[in-house]
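Colleague: This is the structure alone, sequence omitted:
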């Protein structure tokens, strides 16, 4: 045997891995934490005279606003990117007719974020199962799932906590968080 041979190469060693965020409800909104429990994003529910509140903000870990969500009276949503002095529209979301037990939305990017007027993303899933998959074309951008504990003893994990997996091909994590907030809005999980 020759000891001067090169170390083995692993062709997939440089591939990025998916990012898992753990979602939980807190007193005044939602919390998206990493595997270490460190806050990555939070969602602040803006108080208003309307019930349910129609404005929510996605914040980074330092509580800087990233995206503001507005729910229109017809049930559609608009997402605005927070700027230095003003906000500008980046996407619109409409619920699509679907089969019983399934919820589906179409997401259209607006302005400089959009190259055509077709739906850029689709969200499909079952809110009661904390199941949502976000697609861009035929690719999966992100998925949610309930958390389960494995082992000899069964531990109860509340349905108010679940996992959000964002796949490495998609880098706009605040947009994914905003879409998840819209998908689950009005469900028992949320305020």
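Modeller: Structure received. Being a predicted model, the structure only gives us computed values, none of them experimental.
Colleague: CA atoms for contacts and neighbours, from now on please.
Modeller: OK.
Colleague: From residue 172, how far out is residue 75?
Modeller: Distance of residue 75 to residue 172, computed by CA to CA, to the nearest Å: 24 Å.
Colleague: got it, and residue 137?
Modeller: Distance of residue 137 to residue 172, computed by CA to CA: 16 Å.
Colleague: do the same with residue 53
Modeller: 25 Å.
Colleague: Tell me which of these two has more neighbours.
Modeller: Applying other CA atoms under 10 Å to residue 53 and residue 172 shows that residue 53 carries more neighbours, namely 14 against 10.
Colleague: who are the neighbours in contact with that one?
Modeller: Taking CA atoms under 8 Å, 6 or more residues apart in numbering as the contact definition, residue 53 lies against 45-47.
Colleague: give me that answer again for 7 Å
Modeller: 46-47 (CA atoms under 7 Å, 6 or more residues apart in numbering).
Colleague: Helix, strand or coil: sort out it for me.
Modeller: coil (DSSP: H, G, I helix; E, B strand; the rest coil).
Colleague: Please tell me how far it sits from residue 174.
Modeller: 20 Å.
Colleague: for residue 129, same thing?
Modeller: 23 Å.
Colleague: quick one, which of the two is more surrounded?
Modeller: Neighbours per residue, other CA under 10 Å: of residue 129 and residue 174, the larger number sits with residue 174, 18 against 12.
Colleague: Now tell me what touches whichever strand or helix holds the more buried one from outside.
Modeller: According to DSSP states H and E, residue 174 maps onto helix 173-184. Outside of helix 173-184, the residues within contact range by CA under 7 Å, 6+ apart are 58, 127.
Colleague: Can you name the residues that contact the closest residue to residue 140 other than its chain neighbours?
Modeller: The shortest distance from residue 140 to any residue other than its chain neighbours is 6.0 Å, reached at residue 134 (CA to CA, 6 or more residues apart in numbering). Going by CA under 7 Å, 6+ apart, residue 134 touches 121-124, 140-143.
Colleague: Which of the residues you listed fall within helices?
Modeller: Applying DSSP state H to these, no entry is found in helices.
Colleague: for comparison:
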């Protein structure tokens, strides 16, 4: 059974924060794995880390599949993300009290005609395993629980639940000017949603999906 923290993401819309909450995301340009990020709060304190890696799956021949790990500031693992062959592009899991992994969400890119705007469908919890599922509980007639939409190149994306914006990434501003740094950008929370979950979604959207 999914934990109550993630179960809350599936029912209704999370409450809005009194004020938007900003983080700064920094991508490690010289990372060996190509998937390393750090996330700092408004005071410059480290809040999360994202570390990349790879593992081998036997699919007729040995191939390397990407992995991403969301860690807290002390380096403790919070979420594990695995690139998956086949229908879904990524799966996210967390370890429960018994040391077993629970499915948090599955992610699948949506085929788009637009060259610049990309979309990633998010299916939360164990319900994502049901192939007959065709609606988002209590929200709308859409099959997904969340949608990540934006431009990976510009490090800009918006995370939706129904028509509600939960979080958003954007370019930083310097001296009144918008500065496009692909290795550094802002992540803003508008609702009381699990921050590690959003960090995982952003990491996949910007660094885990082959959008070609």
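Modeller: That came in fine, so what should we check first? Owing to the predicted nature of the structure, the values given are computational and were not obtained by experimental measurement.
Colleague: What is the burial count for the residue mapped onto residue 37 of the first structure from the second structure?
Modeller: Correspondence of residue 37 of the first structure to the second structure, assessed by TM-score structural alignment: residue 44. By other CA under 10 Å, the residues close to residue 44 of the second structure number 10.
Colleague: mind checking the SS state of residue 44 of the second structure?
Modeller: Secondary structure assignment for residue 44 of the second structure (three-state DSSP): coil.
Colleague: measure it to residue 110 of the second structure for me?
Modeller: Distance of residue 44 of the second structure to residue 110 of the second structure, computed by CA to CA: 35 Å.
Colleague: ditto for residue 51 of the second structure
Modeller: Taking CA to CA as the measure, residue 51 of the second structure and residue 110 of the second structure are separated by 25 Å.
Colleague: Can you pick out the residue with more neighbours from these two?
Modeller: residue 51 (21 against 13).
Colleague: Enumerate every residue touching the more buried one.
Modeller: 35-37, 68-70.
Colleague: Could you rerun that using 10 Å?
Modeller: With contact taken as CA atoms under 10 Å, 6 or more residues apart in numbering, residue 51 of the second structure is in contact with 28, 31, 33-38, 67-71, 75, 77, 80, 203.
Colleague: Residue in the second structure paired with the residue nearest to residue 140 of the first structure?
Modeller: Aligned counterpart of residue 134 of the first structure in the second structure: residue 159 (TM-score structural alignment).
Colleague: any idea how far its match lies from residue 102 of the second structure?
Modeller: Taking CA to CA, one finds residue 159 of the second structure at 22 Å from residue 102 of the second structure.
Colleague: can you pull out the strands in the first structure?
Modeller: Here the first structure has its strands, by DSSP state E, at 19-26, 29-33, 39-45, 55-60, 65-71, 77-82, 87-95, 103-109, 121-126, 131-136, 139-146, 161-166.
Colleague: need these in a markdown table with distance to residue 187 of the first structure, can you?
Modeller: Formatted as a markdown table, the strands of the first structure follow (distance: least, CA to CA, whole Å):
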| stretch | distance to residue 187 of the first structure |
| --- | --- |
| strand 19-26 | 12 |
| strand 29-33 | 13 |
| strand 39-45 | 14 |
| strand 55-60 | 15 |
| strand 65-71 | 15 |
| strand 77-82 | 16 |
| strand 87-95 | 15 |
| strand 103-109 | 12 |
| strand 121-126 | 11 |
| strand 131-136 | 12 |
| strand 139-146 | 15 |
| strand 161-166 | 13 |
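Colleague: who wins for proximity to residue 154 of the first structure among those strands?
Modeller: strand 139-146 (14.6 Å; CA to CA).
Colleague: how far away is residue 128 of the first structure from residue 171 of the first structure?
Modeller: To residue 171 of the first structure, residue 128 of the first structure is 27 Å away according to CA to CA.
Colleague: I should have written residue 75 of the first structure there, sorry.
Modeller: Residue 75 of the first structure sits 28 Å away from residue 171 of the first structure, going by CA to CA.
Colleague: quick revisit: nearest to residue 186 of the first structure, of the strands of the first structure?
Modeller: Going by CA to CA, the one of these nearest residue 186 of the first structure is strand 65-71, 11.0 Å.
Colleague: distance from that closest one to the second structure after superposition?
Modeller: When the second structure is overlaid, strand 65-71 of the first structure sits 0.7 Å from its aligned residues on average, using mean CA distance after the TM-score superposition for the first structure.
Colleague: Residue 131 of the first structure reaches residue 146, doesn't it?
Modeller: Yes - counting by CA atoms under 10 Å, residue 131 of the first structure does reach residue 146; the two are 7.5 Å apart.
Colleague: Which neighbours do the two have in common?
Modeller: 162-164.
Colleague: and these as JSON lines, adding neighbour count?
Modeller: Shown next, in JSON lines, are those (neighbours: other CA atoms under 10 Å):
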{"residue": "162", "neighbour count": "21"}
{"residue": "163", "neighbour count": "21"}
{"residue": "164", "neighbour count": "28"}
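Colleague: okay, those residues in CSV with distance to residue 84 of the first structure next?
Modeller: CSV is the format used below for these (distance: CA to CA, whole Å):
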residue, distance to residue 84 of the first structure
162, 33
163, 32
164, 29
